[in-house]
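Novice: Predicted model and sequence follow; I will ask about them next.
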Amino acid sequence: MAVKEMTLHPPHISIGTWWIIASIVTVLLLAVCVPIAPTRDSKVKVACIPLLGVVFLGAAAKLRGHDLGTALSMYSTATLAFPLGLVGRGKEVRKAFEDEKLFGKQSPQPRLTNQLLVAVCGMLLLWTWLRWG
């Protein structure tokens, strides 16, 4: 009896759907990351992340000849890594900022670092699967 191989192919996501996903991810980033930023200055910097992401990925996509769908998928998965990596870690983020302000360096926050690392790696794997399945 032959064994049937099962493969999981990525879904086709239209550009319109990518625009919706990118919008939702941007709102999620702002909703999670701005409130945990401890100072007004850091809140402004966090609020600028989506704009910087659009400019950077737009320029990179143009230089590399990527289509709009690829650029939106890069933006969405890269931007989603931040809220996933920081959700539930507000106290640790504030402590790291406080330590840097008081002592000139951040104290290690292993749980925060691990969560951020897993989120970034997970989003990279998701993007790779979506693009090349």
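Specialist: Here it is on my side, so go on.

Novice: okay, CA-based contacts and neighbour counts for the rest of this
Specialist: Fine.

Novice: Which residue ranges of the chain form helices?
Specialist: Read by DSSP state H, the chain holds these helices, from start to end of the chain: 15-36, 40-47, 49-64, 68-86, 90-103, 110-132.

Novice: To Leu8, which of the ones you listed lies closest?
Specialist: Set against Leu8 and scored by C-alpha to C-alpha, those come closest in helix 110-132, at 9.5 Å.

Novice: hmm, back to that, out of the helices of the chain, flag the one nearest Thr7.
Specialist: Nearest of the helices of the chain to Thr7, taken as C-alpha to C-alpha: helix 110-132 at 11.9 Å.

Novice: alright, now check it against this:
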Amino acid sequence: MMQDPPSVPLLVWWVVAVASTAIFLLFFVPLMPNQRYKTRISLAPLAGITFVAVSSLAKSDGLGVALPIYSSAILAFPLGFLGHRNELREKALEMARDGKQSPENGLSQGLQLQLVLVIVVMVAIGAWFSMSS
């Protein structure tokens, strides 16, 4: 039997969303090899916020549902790459140098597995917290 999630005030979810976004940016932006890549990675949270907001509006869900999902999803990426900063930096440099992604500069299987598992777990946690709203 699954336990009900705690009721978290909306203000706390705003703080968590801002903190999650800051963690994402602080983790990824310094690893990017040039301004173009820094700009692109900086836009990822905006894309996430837009997706969650539109989805919530379409389903008539409130921010109490959207913010936990956004926060957990955006935080999943730095957690998914934890311990693999060097590999990510090298792959970003290769992509910037070559101008494209190729099988030779893809992420290692270990990192891919870690990333997928962390994203699945974090999104499940976000969905669980969103059930309290």
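Specialist: Arrived safely. In this text, all values refer to a predicted model and were calculated from it rather than measured experimentally.

Novice: So after superposing, what's the score?
Specialist: The TM-score (TM-score structural alignment, normalised by the length of structure 1) is 0.83; 128 aligned residues with a C-alpha RMSD of 2.1 Å.

Novice: I'd like a version of the helices of structure 1 in CSV, one that adds mean neighbour count and distance to Leu8 of structure 1 as further columns.
Specialist: CSV is the format used below for those (neighbours: other C-alpha atoms under 10 Å; distance: least, C-alpha to C-alpha, whole Å):
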stretch, mean neighbour count, distance to Leu8 of structure 1
helix 15-36, 17, 20
helix 40-47, 14, 36
helix 49-64, 14, 27
helix 68-86, 21, 19
helix 90-103, 15, 36
helix 110-132, 16, 10
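
Novice: Generate a markdown table for those helices, with distance to His9 of structure 1 as supplementary columns.
Specialist: Supplementary listing: the helices of structure 1 in a markdown table, determined by distance: least, C-alpha to C-alpha, whole Å:
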| stretch | distance to His9 of structure 1 |
| --- | --- |
| helix 15-36 | 18 |
| helix 40-47 | 35 |
| helix 49-64 | 24 |
| helix 68-86 | 16 |
| helix 90-103 | 36 |
| helix 110-132 | 8 |
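
Novice: Look up how far Gly110 of structure 2 lies from His84 of structure 2.
Specialist: Here His84 of structure 2 is placed at a distance of 10 Å from Gly110 of structure 2 (C-alpha to C-alpha, to the nearest Å).

Novice: swap that for Gly62 of structure 2, please
Specialist: Computed as C-alpha to C-alpha, the Gly62 of structure 2 to Gly110 of structure 2 distance reads 37 Å.

Novice: Ok, Val52 of structure 2 next?
Specialist: Distance, Val52 of structure 2 to Gly110 of structure 2, using C-alpha to C-alpha: 29 Å.

Novice: And Val116 of structure 2, by the same measure?
Specialist: Taking C-alpha to C-alpha as the criterion, Val116 of structure 2 is separated from Gly110 of structure 2 by 10 Å.

Novice: So for these two, which residues contact both of them?
Specialist: When contacts are counted by C-alpha atoms under 8 Å, 6 or more residues apart in numbering, Val116 of structure 2 and Gly110 are jointly contacted by no residue.

Novice: Can you tell me how far the residue nearest the centre of structure 2 is from Ala17 of structure 2?
Specialist: The residue lying closest to the centre of structure 2 (C-alpha atoms, centre = their mean) is Ile74, at 2.3 Å. For Ile74 of structure 2, the distance to Ala17 of structure 2 under the criterion C-alpha to C-alpha works out to 9 Å.

Novice: can you check Met131 of structure 2 too?
Specialist: As judged by C-alpha to C-alpha, Met131 of structure 2 and Ala17 of structure 2 stand 17 Å apart.

Novice: same question, Leu113 of structure 2
Specialist: As defined by C-alpha to C-alpha, Leu113 of structure 2 lies at a distance of 25 Å from Ala17 of structure 2.
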